[in-house]
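> generate a structure from the sequence data that follows.
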Amino acid sequence: MIKAINLSTYQYDMDRYNNNYKNVNKFLEGNNLNAIELFGLQLYREELIPKDKIKGVHLMHYPVWLDFWNEDEDGIFEEFNSKEDIINYYGKLDKKVMVDKYREEIKIAEKLNAEYAVFHVSNVRTKHCFNYEFTYTDKEVVDATIEIVNEIFRGLNTNITILFENLWWPGLKMTDPELVRYFIENIEY
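Have a look, this model is predicted:
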């Protein structure tokens, strides 16, 4: 069994270990952990976390992505104040940017010899974290996730295992067995 901690080489993570892998390794050993589940793949630094300790990766997670994916401008501007904010969050105004980023991260994961990559299946606007008046149903989030995941893997030559993470926001909450079955049966990967 893999016992892993989610960690990045971002400054705020590495400051806890004085930017020294020996301290990271002591933490792993002291807590009976044998691996790291890396996130922040785009900014990974091997001198801070050696590749041989990485067993899995967390792909980029966009908590609020469905309005952007659906090209729902009204919905997007309920979350963002300007086009500049949207570009800062996603990288571009074209939804294809998400597919490209996920593909790039999967390629990085392969170079790191990661055994798996985690993809989050949820969507939530900031205000919905407080009022629970969600814009999308579990089924709508699952359908959109099927669409984007199938697009990501279309023509991508990879052997990486994808793990789909459930969250408490609309999406794959694992409370509806039929929806889980539907999701699994429609992923083309």
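> from here on, just use CA atoms for contacts and neighbour counts.
Will do.
> name the nearest residue to Leu163, sequence neighbours excluded.
Leaving out its chain neighbours, the residue that sits closest to Leu163 by C-alpha to C-alpha, 6 or more residues apart in numbering is Val118, at 4.7 Å.
> following whatever helix or strand that neighbour lives in, which helix or strand comes up?
Taking DSSP states H and E as the definition, one finds Val118 inside strand 116-120. Where DSSP H and E defines the elements, the next helix or strand beyond strand 116-120 is helix 128-131.
> which residues are in contact with that following helix?
Under the contact criterion C-alpha atoms under 8 Å, 6 or more residues apart in numbering, helix 128-131 has outside partners Phe134.
> residues in contact with the nearest residue to Ile76 once chain neighbours are set aside?
With sequence-adjacent residues excluded and distances taken as C-alpha to C-alpha, 6+ apart, Ile76 is closest to Asp67, at 5.4 Å. Going by C-alpha under 8 Å, 6+ apart, Asp67 touches Glu73, Gly75, Ile76.
> look up how far Glu110 lies from the second one.
This means Gly75. To Glu110, Gly75 is 35 Å away according to C-alpha to C-alpha, to the nearest Å.
> how far is stretch 123-136 from where the chain is centred?
Counting by C-alpha atoms, centre = their mean, to the nearest Å, stretch 123-136 is centred 19 Å from the centre of its parent chain.
> structure for this one too, so we can compare:
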Amino acid sequence: MYLMNISNYSGDLDKFQKDWKNVERFLEKHQLDGVELICYEEDYLDTLPRHILKGLHLKYFPTWLEFYKNDHQKVCEMFGGIEGVRQYYGGIHPQTLIDAFRDEYRSAQEFGVEYMVYHVSHVTTEHSFTRAFDYTDDDVLDATVELVNQAFDNDSDVMLLFENLWWPGLTLLDKEKAQRFLDRINYKNKGIMLDLSHLMISNPNLKTAREGAEYILKMIEKLGSFKEWIRGIHVNLSLPGDYLKMDHRAEYAELLKTEDPFERYLKTVGHIKKIDWHVPFDHPLVKNIIDLIEPEYVVFELLAQNLEQLDGYIDIQNKAIGRGAK
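Predicted coordinates for the structure are as follows:
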């Protein structure tokens, strides 16, 4: 099944004149079977045709570990006080996170989606610039197991797929860690959503799309039998090696001097976008990756500024995989 990512955020739907019928026509043009949705509030959901809605990308709090561990002092320092904490998480107690994911789980069941995607990662704004992490993969994985087993405490037909990132957490660079993590998740209908860009970002020495594809193929082979847990893939390309090798501590120092919270947010997002590109994987070896994994879901997870660019991106991605547009 071939899908594309989309959100019900007005800025995203502006590309389609806020009309889901235009989204349907776009999907048909590019031989796509539906969408993986990121859900913002309740906007435009009443007119969303359920038959195109196949997956739900759950909320992602990049920074959550300190909050979940109830380290109020540290969290207040990071978010400028208790109101900043409330604004970011929607509450001031760890239960807020559990409730947020429980709500989205209920939404997934009500929508009738086939799968949910959960990011297994943690990073503070500071460490996204400095990479001087004071937490490990195991710290993040252990806390995620605890949180997930509380939030998703009853099984359903909706698959729960865990996505890899390059920050501490589920990187998929260590198959034993990944297997231990999945084994401790009580939700039975589970698996992995492999994000190709996120795996590439873990190797800053990659220079070309071919090198990226060859690296991914090698890493999948290293996973051995764990590969069978991969039920879906996010297809895109990122080769930020040169940027990752730069020293960004001065940028972070400048960020701290920025008083306006929204401007700080935009600078941080700009930094992340230089790492995680969300552009088409334009090398034909991407088809070898898909053939090796044989996933149930192939999601074109691309970020475009307008419909024309998105149209071109999907064409490039289809062509690389060997699929023609109508």
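> who's more crowded, Gly75 and Glu110 of structure 1?
Set Gly75 of structure 1 next to Glu110 and count neighbours by other C-alpha atoms under 10 Å: Glu110 wins out with 18 against 15.
> the more buried one in helix, strand or coil?
helix (DSSP: H, G, I helix; E, B strand; the rest coil).
> cool, Lys55 of structure 1 as well?
Quick answer, by three-state DSSP: Lys55 of structure 1 is strand.
> do the same with Glu176 of structure 2
Once three-state DSSP is applied, Glu176 of structure 2 turns out helix.
> ok, the counterpart of Gly171 of structure 1 in structure 2 to Thr63 of structure 2 distance?
Matched to structure 2 by TM-score structural alignment, Gly171 of structure 1 sits across from Gly169. From Gly169 of structure 2 across to Thr63 of structure 2, the span is 12 Å (C-alpha to C-alpha).
> hey, what's in contact with both of the two?
Residues touching both Gly169 of structure 2 and Thr63 (C-alpha under 8 Å, 6+ apart) are His122.
> more neighbours, those two?
Using other C-alpha under 10 Å, the more surrounded residue of Gly169 of structure 2 and Thr63 is Gly169, with 27 against 17.
> residue contacts, the residue nearest to Leu163 of structure 1?
Gly56, Val57, His58, Leu59, Ile162, Leu163, Phe164, Glu165.
> how about the helices in structure 1?
Taking DSSP state H as the test, the helices found in structure 1 are 11-14, 21-30, 66-69, 73-79, 83-90, 96-111, 128-131, 138-153, 177-186.
> what's the average distance for the second one when superposed on structure 2?
When structure 2 is superposed, helix 21-30 of structure 1 averages 1.9 Å from its matched positions, counting by mean C-alpha distance after the TM-score superposition for structure 1.
> list the buried residues of that helix.
For helix 21-30 of structure 1, a neighbour-count test (16 or more other C-alpha atoms under 10 Å) marks Tyr21, Val24, Asn25, Leu28 as buried.
> could you give the number of residues near Trp168 of structure 1?
Neighbours of Trp168 of structure 1 using other C-alpha under 10 Å come to 13.
> re the thing from before, among the buried residues of helix 21-30 of structure 1, which two are most distant?
The distance between the two most remote of those (C-alpha to C-alpha) is 10.4 Å, for Tyr21 and Leu28.
> my guess is Glu104 of structure 2 meets Leu58, correct?
Yes: assessed by C-alpha atoms under 8 Å, Glu104 of structure 2 is found in contact with Leu58 at 6.7 Å.
> now do stretch 162-176 of structure 1: distance to the chain's middle.
Centroid separation for stretch 162-176 of structure 1 versus its chain: 12 Å, with C-alpha atoms, centre = their mean.
> give me the contacts around it.
By C-alpha under 8 Å, 6+ apart, the residues outside stretch 162-176 of structure 1 that reach it are 116-124, 134, 136-142, 179-180.
> redo that, cut-off 10 Å
56-59, 63, 106, 115-125, 128-129, 132, 134-145, 149, 179-180, 183-184, 189 (C-alpha atoms under 10 Å, 6 or more residues apart in numbering).
> would you mind listing which of those residues are buried?
The buried subset of the contacts of stretch 162-176 of structure 1 (16+ other C-alpha under 10 Å) comprises 56-59, 106, 115-125, 136, 138-145, 149, 179-180, 183.
> circling back: export the buried residues of helix 21-30 of structure 1 as a markdown table, with columns for distance to Lys96 of structure 1.
Below are the buried residues of helix 21-30 of structure 1 laid out as a markdown table (distance: C-alpha to C-alpha, whole Å):
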| residue | distance to Lys96 of structure 1 |
| --- | --- |
| Tyr21 | 36 |
| Val24 | 36 |
| Asn25 | 38 |
| Leu28 | 38 |
